[in-house]
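*Asks:* Kindly generate the corresponding structure for this input.
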Amino acid sequence: MTDFHAALRQRSPSAERNREPILAVLREVLPATGRVLEIASGTGQHAVCFARALPGLDWQPSDLDADARASIAAWVAHEGLANVRAPLALDVHQADWGVDKHDKPDTHDKPDTHDKLDKLDKLDKLDKLDKLDAVVCINMIHISPWSATQALFAGASRRLADGGVLYLYGPYKRGGAHISPSNDAFDQQLRSRDPAWGVRDMEAVVALGASVGLVCDEPIAMPANNFSLVFRKRQDVARV
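*Replies:* All right, here's what the predicted structure looks like:
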């Protein structure tokens, strides 16, 4: 049978390279069961890789970009995964994170594809009152303004259950300095595209987390001069 999803499925070489190292960390820091919200899911390759490897988790992908959401849904339908929800059009700057704004991708009037993607609607909303066990955000904070990082931490603090995890992956400066010439060059490239973008200082990110009750574990060095940062929500954080 013709694979109607193939045209919708995007591929990211970086996602293909880093998914296994990231998965190794997620296996250690995420609970065996629970609800996970992924922010800025991109192509969806991470979502299907992690959900397949961690079947006890209810995985909620999201992305602001409509083409990315179509790719995510196509990957999920292609893999036949039952523990991944339909992608949300989520903006971290929104106070409620737009958790009830489910967006079904364009299927170009292909009935077979439409039927398969419809099956994703079984879990198409994240109840605003429900708490999350984890929030995962990969390679976002350096390609967005600092306000997005602030909103990410504020939202995670609101939505995570006590002891819940916020996982971040990407490049960072340490002590205000780049850890490699390649990261320095990457930072300059990002800032040339948008002055509000750029590789963030790890200490500033950790301090931001602490200000909203998200305490960082020891940073984990990853391949290609990246880091995993694992934040945990303190139980004494005031409800907002």
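*Asks:* going forward, measure contacts between C-alpha atoms and count neighbours the same way
*Replies:* OK.
*Asks:* how about the helix or strand harbouring Glu28: buried residues?
*Replies:* Under the criterion DSSP states H and E, the helix or strand holding Glu28 is helix 13-29. Neighbour-count burial for helix 13-29, counted by 16 or more other Cα atoms under 10 Å, picks out Ala15, Asn18, Ile22, Leu23, Val25, Leu26, Val29.
*Asks:* now what about that helix, what contacts it?
*Replies:* By Cα atoms under 8 Å, 6 or more residues apart in numbering, the residues outside helix 13-29 that reach it are Gln45, His46, Cys49, Phe50, Leu54, Val165, Tyr169, Met222, Pro223, Ser228, Val230.
*Asks:* switch the cut-off to 7 Å
*Replies:* Helix 13-29 is contacted from outside by Gln45, His46, Phe50, using Cα atoms under 7 Å, 6 or more residues apart in numbering.
*Asks:* now stretch 189-203
*Replies:* With Cα under 7 Å, 6+ apart as the criterion, stretch 189-203 contacts His142, Ile143, Ser144, Pro145, Pro171, Tyr172, Lys173, Arg174, Gly175, Gly176, Asp187.
*Asks:* and with 8 Å instead?
*Replies:* Residues contacting stretch 189-203 (Cα under 8 Å, 6+ apart): 141-146, 171-177, 183, 186-188.
*Asks:* doesn't Gly80 make contact with Arg52?
*Replies:* No: Arg52 lies out of contact with Gly80 (Cα atoms under 8 Å); the separation is 9.6 Å.
*Asks:* I'd like the structure of this one too, to check against the first:
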Amino acid sequence: MKPFSQACENNKQPILEVLKNYFAKASRVLEIGSGSGQHAVFFAKNLPGLFWQTSDQVQFHPGINLWIADAALDNIGKPIALDVRQKEQWPAGKQDNKHNLGTKFDGVFSANTAHIMGWDAVVEMFRGVGCLLLDNGLFILYGPFNRNGEFTSPSNQKFHGSLLCQDSQMGIRDDRAIVALANRNQLSLIDDVAMPANNRMLVFSKCFYAPSVKSAL
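*Replies:* Just a heads-up that it's a prediction; the model follows:
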């Protein structure tokens, strides 16, 4: 049976509206943390001009593959093993004649990952994305984020507490820390889109010069 996430079902359309704008000219997008596979299939179907490469830790691959098999789309790649903390698992440098994994991507997308990763993994994710993206490529990160050190809603504060109870390394990240981390990896914040359920879409562009944190927020 295919895995199913109600959260993915709820947020897929609002996310797509943002992706349609920013990935309009993209040709190859890597999704970090494809999870159930629902997002990947929905976005690939609705963005037929690009190739959507799925990825996640190996234990999630069977479910992702079920969604891909049912969709029967030509513009979606079966999941590659990617633990962001393992440098050798990042696609750059890998040889795959069908999907050109050794070629850099002009888009990277990740949803609801930064708050369930440990901070060390978030650091490695941005390092990997900074290396993987082509110049002027875009990294779009979706999820809950604090604004200037403050929770944006009581529900986010409660959610943060529940994450800490599961694992002390989890938690909603502060946007200032995220932007500072991005800047260190040649990624500049170009948009911050308010989303339903107190989530946000942070859009970063790969550039040689990244502005200071103060000017980016």
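*Asks:* Please state their TM-score.
*Replies:* Once superposed, the chains reach a TM-score of 0.91 (TM-score structural alignment, normalised by the length of structure 2), with 209 aligned residues with a Cα RMSD of 2.0 Å.
*Asks:* how about Gln166 of structure 2, what's its partner in structure 1?
*Replies:* Using TM-score structural alignment, the equivalent of Gln166 of structure 2 in structure 1 is Arg193.
*Asks:* Would you enumerate the residues in contact with the alignment partner in structure 1 of Met195 of structure 2?
*Replies:* Alignment note: Met195 of structure 2 maps to Met222 in structure 1; criterion TM-score structural alignment. Residues near Met222 of structure 1 by Cα under 8 Å, 6+ apart: Pro21, Ser228.
*Asks:* hmm, back to that, measure how buried the match of Gln166 of structure 2 is and give me the count.
*Replies:* Arg193 of structure 1 has 11 neighbouring residues, counting by other Cα atoms under 10 Å.
*Asks:* before we move on, what about the one 3 residues further on?
*Replies:* Neighbourhood size, Ala196 of structure 1 [other Cα under 10 Å]: 14.
*Asks:* Now do it against Arg35 of structure 1, distance only.
*Replies:* Distance, Ala196 of structure 1 to Arg35 of structure 1, by Cα to Cα, to the nearest Å: 32 Å.
*Asks:* Okay, and which of the contacts of stretch 189-203 of structure 1 map to strands?
*Replies:* Here DSSP state E is the test, and these give Tyr172, Lys173 as lying in strands.
*Asks:* Can you tell me the element the residue mapped onto Phe109 of structure 2 from structure 1 falls in?
*Replies:* Superposed on structure 1 with TM-score structural alignment, Phe109 of structure 2 falls opposite Val136. Assigned by DSSP H and E, Val136 of structure 1 belongs to strand 132-138.
*Asks:* the inter-axis angle of that strand versus helix 13-29?
*Replies:* Taking axes from the mean of the first three to the mean of the last three Cα atoms, to 10 degrees, one finds strand 132-138 of structure 1 and helix 13-29 inclined to each other by 150 degrees.
*Asks:* and strand 132-138 of structure 1, how far from structure 2 on average?
*Replies:* Strand 132-138 of structure 1, aligned to structure 2 and superposed, deviates on average by 0.6 Å (mean Cα distance after the TM-score superposition for structure 1).
*Asks:* For Ser55 of structure 2, see how far away the residue nearest to the spatial centre of structure 2 is.
*Replies:* Most central residue of structure 2, judged by C-alpha distance to the mean C-alpha position with Cα atoms, centre = their mean, is Ser110 at 1.1 Å. Here Ser110 of structure 2 is placed at a distance of 10 Å from Ser55 of structure 2 (Cα to Cα).
*Asks:* Over to Met117 of structure 2?
*Replies:* Computed as Cα to Cα, the Met117 of structure 2 to Ser55 of structure 2 distance reads 15 Å.
*Asks:* Looking at the two, which is more packed in?
*Replies:* Each of Met117 of structure 2 and Ser55 has its neighbours counted (other Cα under 10 Å); Ser55 has more, 26 against 18.
*Asks:* which residues in structure 1 form helices?
*Replies:* With DSSP state H, the ranges of helices along structure 1 come out as 13-29, 45-53, 66-79, 111-118, 146-159, 181-193, 202-211.
*Asks:* corresponding residues in structure 2 for the longest one?
*Replies:* Against structure 2, the aligned range for helix 13-29 of structure 1 is residues 6-22 (TM-score structural alignment).
*Asks:* Mean per-residue distance, the matching stretch versus structure 1.
*Replies:* Mean for stretch 6-22 of structure 2 is 0.3 Å (mean Cα distance after the TM-score superposition for structure 1).
*Asks:* now that stretch: how far from the chain's centre is it?
*Replies:* The chain centre lies 12 Å from the centre of stretch 6-22 of structure 2; the measure is Cα atoms, centre = their mean, to the nearest Å.
*Asks:* Many thanks, I have nothing further to ask.
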